[in-house]
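Peer 1: The following block contains a protein sequence and its predicted model.
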Amino acid sequence: MKRLTTALVLTALTAGFAASASAADIKVQVFSVDNKATLTVTKDGQPLANYPVEIQGINAMTNTGSNVTSENGSITVTNYSNQPENVKFIVNDENGQPIVARRFLGRDS
């Protein structure tokens, strides 16, 4: 009975670790300068093209015209406002869990 319990616990721990490891395969990086921010989405180090990105706090339609990543896995937004803006990028991983990145963008000068 003790061996069965130990085996079940180890199986549960291993399954939980595998699930969290696969979710960690999708990564987001944001690089920002002045009034522009570029988000890049990768999986296992490779860019994810046409991957959906939700953008909040800035009008994305005045930027790239699309809320999916380009062929190189990136999407760029520009703050054309005369006021600084906070921008929030939301990318859902394969399990539907959000990965959130935020940036403060300066105003258009």
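Peer 2: In hand now; what should we look at?
Peer 1: From here on, just use CA atoms for contacts and neighbour counts.
Peer 2: Noted.
Peer 1: What about residue 9, how many residues nearby?
Peer 2: 12 (other CA atoms under 10 Å).
Peer 1: Residue 71 too?
Peer 2: 12.
Peer 1: Ignoring the adjacent residues along the chain, who's closest to it?
Peer 2: residue 49 (4.6 Å; CA to CA, 6 or more residues apart in numbering).
Peer 1: Pasting the second one now:
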Amino acid sequence: MTKVTSIITATLLSTTFAAGAMAADLSMDVATQDNLATVSLTQNGQAVANYPVQIQGQTYLTSEDGTLTYKNYAPTARTLKIVAEDSAGNLIVKQGFVARDDG
């Protein structure tokens, strides 16, 4: 019985690590300054072009260099919810605070 438990535990751990490694293939960085948020997507260290990213529920595509810039045109500052989904269906969620648009 101990061998079976050990095998099941080892299988579950290796599956968990493999899923984590797959999700880690796609990474997202968010940098904010004033009323701008710049999102960068990479996969295995390479920029990901034309990849869908949701900001505040609206979908945008990254440029050829794997980035997109969002400008807050609202009259108030806000915290943005930024979401990308990897090929396995795992969500990568980040937040970024942007100031209000001064014109």
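Peer 2: On my side now, so go ahead. These figures come from a predicted structure and were not determined experimentally.
Peer 1: Look up how far residue 89 of the first structure lies from the residue nearest to residue 71 of the first structure.
Peer 2: 16 Å (CA to CA, to the nearest Å).
Peer 1: Same question for residue 11 of the first structure.
Peer 2: Distance from residue 11 of the first structure to residue 89 of the first structure, by CA to CA: 35 Å.
Peer 1: what does residue 98 of the first structure give?
Peer 2: Residue 98 of the first structure is 10 Å from residue 89 of the first structure, by CA to CA.
Peer 1: Give me the more crowded residue out of these two.
Peer 2: Between residue 98 of the first structure and residue 89, counted using other CA under 10 Å, the more crowded position is residue 89 (19 against 13).
Peer 1: SS state for residue 17 of the second structure?
Peer 2: helix (DSSP: H, G, I helix; E, B strand; the rest coil).
Peer 1: do the same with residue 21 of the first structure
Peer 2: Reduced to three states by three-state DSSP, residue 21 of the first structure is helix.
Peer 1: what sits against residue 63 of the second structure?
Peer 2: 49-50 (CA atoms under 8 Å, 6 or more residues apart in numbering).
Peer 1: center of the second structure - which residue?
Peer 2: residue 92 (3.6 Å; CA atoms, centre = their mean).
Peer 1: any idea what sits nearest the equivalent of it over in the first structure, other than its immediate chain neighbours?
Peer 2: Alignment note (TM-score structural alignment): residue 92 of the second structure maps to residue 99 of the first structure. The shortest distance from residue 99 of the first structure to any non-neighbouring residue, by CA to CA, 6+ apart, is to residue 91 (5.1 Å).
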